[in-house]
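S.K.: here is the input, now give the coordinates:
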Amino acid sequence: MESEVPLCLIENVKGQLRANQKALEVLSAITQPVVVVAIVGLYRTGKSYLMNKLAGKKTGFSLGSTVQSHTKGIWMCCVPHPQKPDHTLVLLDTEGLGDVEKGDNQNDCWIFALAVLLSSTFVYNSMGVINQQAMDQLHYVTELTDRIRARSSSELHDGVEDSAEFMSFFPDFVWTLRDVILRLEADGRSLTADEYLEYSLKLKKGISEEDKKYNLPRVCIRKFFPKKKCFVFYPPAEWKKLCYLESLHEDELDSDFVRQASDFCSFIFIFSKTKTLPGGIEVNGTRLGILVQTYLDAISSGTVPCLENAVTTLAQLMNSAAVQKAAEHYSEQMAQRVRLPTDTLQELLDVHAACEKEAIAVFMEHSFKDDQLEFQKQLLVTIEEKKETFIEQNEATSLSHCQAELDKLSESLRENLLHGVFSVPGGHSLYLEAREKIRKNYEQVPRKGLKASEVFQNFLKSQISVEESILQSDKALTESQKAMAAELAKKEAAEKELELMMQQQKETEEKMEALKRSVSESMAQMQEKILMERENHLREQERVLDLKMKALEKLAHEGLEEQCGDLKNEIKRREKNIQTMKENSTLKCLDGTLDFFRELLLNVLSSEIKRTLRKM
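M.R.: Just a heads-up that it's a prediction; the model follows:
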């Protein structure tokens, strides 16, 4: 369910931001990973035109042709990604910053912060070249540390949250310069757009308040955004035609502008990453919708949106859904594959093992950050309960089937007893022949199931008094023969009872073995997932460390040694954290997993033994 027609995702109603439920429903139906491109900038700078180009449409996002800002809140368009199969491209067009009609800078700051939080590529759109005025207009980036938290209980260093935390989840930064009419030059030489951006982000070496004010937005861009790119656009047409931009054909536009727009779109399609969360967690439409609502809930409550809290909320919701999805898969597959009644318990347990393995795999695919194994345990308990239900249904089906068949086979015996057929000399022998015939015919009944012996044993018990009566009234037998026949009947009953107990013991052992296999399978898959998540987190930390090292080298190259102190401290902390992860995480994590499963196995086995004893 994609929305190729733009929908308002976040409504701005009298300065209050709220989610549009229809847009959230569209997102919740997108199960594919999403690439999220958000564009921000001053109003009336042509943001919507670029979004329409990315969407492959001439119209869609409102362009407007007056001094009024048309886009209010954040609008969304979802289209199939043109170059990444099985991905959805989510385009977010934000309301113009600095709109004099709003008169509310706080609203602009939240729009800016939300665009950063939700996107994997963040496009800042401005008019003309990058000068101090352009940097001053980008003051929103300097306020991000007041608007966003990486962790709920983040350790602060010198009162500032480690910028590496931001760099680990901030989007790539693309600055688009519109209607540029000057050549990009510095120190007498021409610059590429990327070189121009790097040149514009150079810091001053001074330490005066003026120097600090000059450096602050540049420092924030350099510290927070892992990758930076710049595009320059010439004016698309003469100014009289600009108000009709969406209706102009390409041959009516400046050829350089057309090429530049094409280059921009190609870059976004090729290099924009899938939206991910710390730990390499891919975001799909459903997860993106939850993040939107979580961030807006934080803003409306007066707190600062926190990535860690948002991920925790997301994990709780997604893991609960993963448990339900996995449990439903188990139930559906068991219902399809098991034909009740089964001939043996092991037949059912083998199907159970296969279905449980698939269900655990479904859970692993859709869950993440189940650090305390809360949802893993919930799933295993749920599957165990469902397995017991299938076993009970299996036994009940077997019981009713066997009882019905035995009733039909013993109907003639009941008729003969009623009419006194066996109340004659030699009647006991006739009775035994009739009962043996029932036994043989009963053995031929197919798919009797687990209760076959128990049902026949109950039948024999019901015949004890009948046989004794026939035996005592049979005048063809001596007292000695009667005594021997009675003893033989008792022996046969005892053997059947022992056989039944041995069957129950075997079934209990089979259940225990099945439990062990279930726990072993679940433990193996959980360990694999824990190791994978740990490796993803480690790679992410090493990536951030590498970016910090390069940033340090750049500062040193620019001769800004006085700016390197905080960055060196960040690098040392990051190196220490990575070393600690490498030394401790694997063994501790796996030991915790083993302890959990040992406890679970003992609890379930104890319950199974108690149930078996009650049956006996």
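S.K.: hey, let's count contacts and neighbours off CA atoms from now on
M.R.: Noted.
S.K.: neighbours of the nearest residue to Gly206 once chain neighbours are set aside, how many?
M.R.: Nearest residue to Gly206, sequence neighbours excluded (C-alpha to C-alpha, 6 or more residues apart in numbering): Lys212, at 7.8 Å. Using other C-alpha atoms under 10 Å, Lys212 has 15 other residues around it.
S.K.: the helix or strand encompassing Lys212 packs against which elements?
M.R.: Using DSSP states H and E, Lys212 sits within helix 209-224. Judged by 3 or more C-alpha pairs under 8 Å, 6 or more residues apart in numbering; DSSP states H and E, helix 209-224 is in contact with helix 132-137, helix 163-167.
S.K.: could you also give me the structure for this second sequence? I'd like to compare it with the first:
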Amino acid sequence: MASANPMQDPVCLIENNDLKKLVINDEALQILMNITQPVVVVAIVGQYRTGKSYLMNNLAGRKKGFELGASIQSKTKGIWMWCIPHPTKHGHTLVLLDTEGLGDVEKGDSENDAWIFCLAVLLSSNFVFNSVGTINQQAMEQLHYVTELTKRIRLNSSERRDEKESDEYRRVFPSFTWCVRDFHLQLERNGQKITEDEYLQNSLMLKPGLSEHVRQYNLPRECINEYFHSHKCFVFDRPTSTENLQHLEDLQDLDLNKVFVEQTHRFCNYTLTEGRVKTVAGGQEINGRLLGNLARTYVETIHSGSIPCMESAVVVLAKMENDEARKDAVSTYRAMMKSNEESFPTETQDELLDMHRICEQVALGVFLGSSFQDKDQKYLQELKRQLDDIFSEFSKCNENKSATRCKEVLEILWAPMETNISRGIYMKPGGYRQFSEDKMWLVNEYIKIPGKGMKALEVLQDFLNKTKDVEVGIMQADRTLTQKEKELQDNKAREAAAQREKEILEMKNKHTEQLLLAERRNYEQNEKMLLEKMEADKNRLREENKWLIEQKMKEIEIVKNQEFQGQIYKLQRDLEQLKAKKAKDEEDNGWCVIA
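M.R.: Below you'll find the predicted structure:
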């Protein structure tokens, strides 16, 4: 589905079964597999019964969809998914992930909650945390799962951790939006009005000190600051009376708190307008199929008892996607060459090479359009080998059809002469001269007939060699020829055969030169296409670096306004690290082009 057939209702993507094990739902996985568009993935987490599903339904432009809980019992189990055409990004699909409420007393399984939280982070490009009341220490304690992210998620296969690792987390982790429901305070600090974002940044400020109490206070705040590349906040008034909350999905906007409706619209507009496409390391955008494979890979890793590794998951994705891209490219090339088979045999080698060039370029376009982080060009080289092998098959087919056609023509032209031989017409005085004239007529007629293909000269030479004994027998039987004349005729026949052999050799050399020239021309064209893709990948990485730096500068500006000097220093240090990484990426020449 390039979202031609949008889902009418959500389905469960990752089920929480009776054994409290997370299981991928095959129906949901198949939906993702059919989505070829880039995906913008919004996941929401939070305590159960905090109104997460209501916000997600609004993002979908619907009142109903994700089930709203009207009682103290949590309704959403596991992670539910809703895929719809993106309302503001043409050619993109919006994937909404509504998660099971954290801290459900009936479930009583913090381990399971932690994995739900981690999967929401791993799969989303835009992460929303939903809470009630204010952003205080209690709310931070509800968000304690964020402190376990680096214990449960590994960036790469190395056991060693780098102090600059947080920079890399920012590249692959989603944006962070905190939605505070039923907010009743004034947005003020020191008597001055502040924005929602300033409120969040104030709440994320660290306390000085080294005590265990301070460390516990700072830990969730550090994690949010370190691992999420951007931070946004929305506060919401209470939507309506307690009685009406029980059937909120049936109420119209006119029945709700006007301020709450406006706040909800602002949240939806921001999320739909600013929401980013899901990417992996290197800024590579992913589609539904890749998202589905990511989900399956992570869930299988959790089942195995291992820690999900983002680098390893991308390696698995790359193999799956590149294998599929290579197969699609091979199928495209073979189908196009097969459609050209009706024009076999080609009259010249150039005609066949032009067919190959066009088909190869289309196939390469198919591969490059879907290939995924083939940095060492392993899959590209394998594709090239396969296309060369298939081209050899079609070249052989072209030659066989040429040989078959030439033999058919010669059989027709030879038939009258064969009849004369069987009747002994040539076995009499002057018979050799008549045979020679008839043979000359055969050769001339054969040359004039079109559509014989590249084997015309070789097949003719082979045919004349096979009839040599017949010709010699007729010449020896003709008593009107002197021995000297017979030797002269024999020499003429040898010279003609030698001349044809020379022409055949020259033609083969020419074909070889044409093939080398075509390979060089194809290589240059393929190199151009590959360089264009590499440049597009570099541009994507540059845009990612630029965006990360802009986000960090915005945070610095907010903190400056609030005069938190210690925090400014840390943010500026992070900014310098991002700029250094940007400079390194720009110096990197990328992949080398391999013939």
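S.K.: and the helices and strands packed on helix 209-224 of the first structure, which is most packed in?
M.R.: Ranked by average neighbour count under the criterion mean count of other C-alpha atoms under 10 Å, these are headed by helix 163-167 at a mean of 21.
S.K.: quick one, what contacts the aligned partner of Tyr442 of the first structure in the second structure?
M.R.: Using TM-score structural alignment, the equivalent of Tyr442 of the first structure in the second structure is Tyr446. Contacts for Tyr446 of the second structure (C-alpha atoms under 8 Å, 6 or more residues apart in numbering) come out as Val409, Leu410, Leu413.
S.K.: also Lys554 of the second structure?
M.R.: Neighbouring residues of Lys554 of the second structure by C-alpha under 8 Å, 6+ apart: there are none.
S.K.: so how far is Trp547 of the second structure from it?
M.R.: Distance of Lys554 of the second structure to Trp547 of the second structure, computed by C-alpha to C-alpha, to the nearest Å: 11 Å.
S.K.: would Arg151 of the first structure count as being in a strand?
M.R.: No: applying DSSP: H, G, I helix; E, B strand; the rest coil, one finds Arg151 of the first structure to be coil, outside a strand.
S.K.: where in the second structure does stretch 231-242 of the first structure fall?
M.R.: Against the second structure, stretch 231-242 of the first structure falls on residues 234-245 (TM-score structural alignment).
S.K.: what sits closest to the residue nearest the centre of the first structure if chain neighbours are left out?
M.R.: Taking C-alpha atoms, centre = their mean as the criterion, His366 is the residue nearest the geometric centre of the first structure, at 3.6 Å. Spatially, and ignoring its direct neighbours in sequence, His366 of the first structure is nearest to Ala322 (5.4 Å; C-alpha to C-alpha, 6+ apart).
S.K.: same question for Met140 of the second structure.
M.R.: Distances taken as C-alpha to C-alpha, 6+ apart place Pro220 nearest to Met140 of the second structure, at 6.7 Å, with adjacent residues excluded.
S.K.: quick one: map Glu198 of the second structure onto the first structure.
M.R.: In the first structure, the residue paired with Glu198 of the second structure according to TM-score structural alignment is Glu195.
S.K.: its match - that's part of a helix, no?
M.R.: Yes: assessed with three-state DSSP, Glu195 of the first structure lies in a helix.
S.K.: Val232 of the first structure versus that one, what's the distance?
M.R.: Going from Glu195 of the first structure to Val232 of the first structure by C-alpha to C-alpha gives 12 Å.
S.K.: what's the answer for Glu497 of the first structure, then?
M.R.: Per C-alpha to C-alpha, Glu497 of the first structure is found 90 Å from Val232 of the first structure.
S.K.: how about Leu144 of the first structure?
M.R.: Leu144 of the first structure is 26 Å from Val232 of the first structure, by C-alpha to C-alpha.
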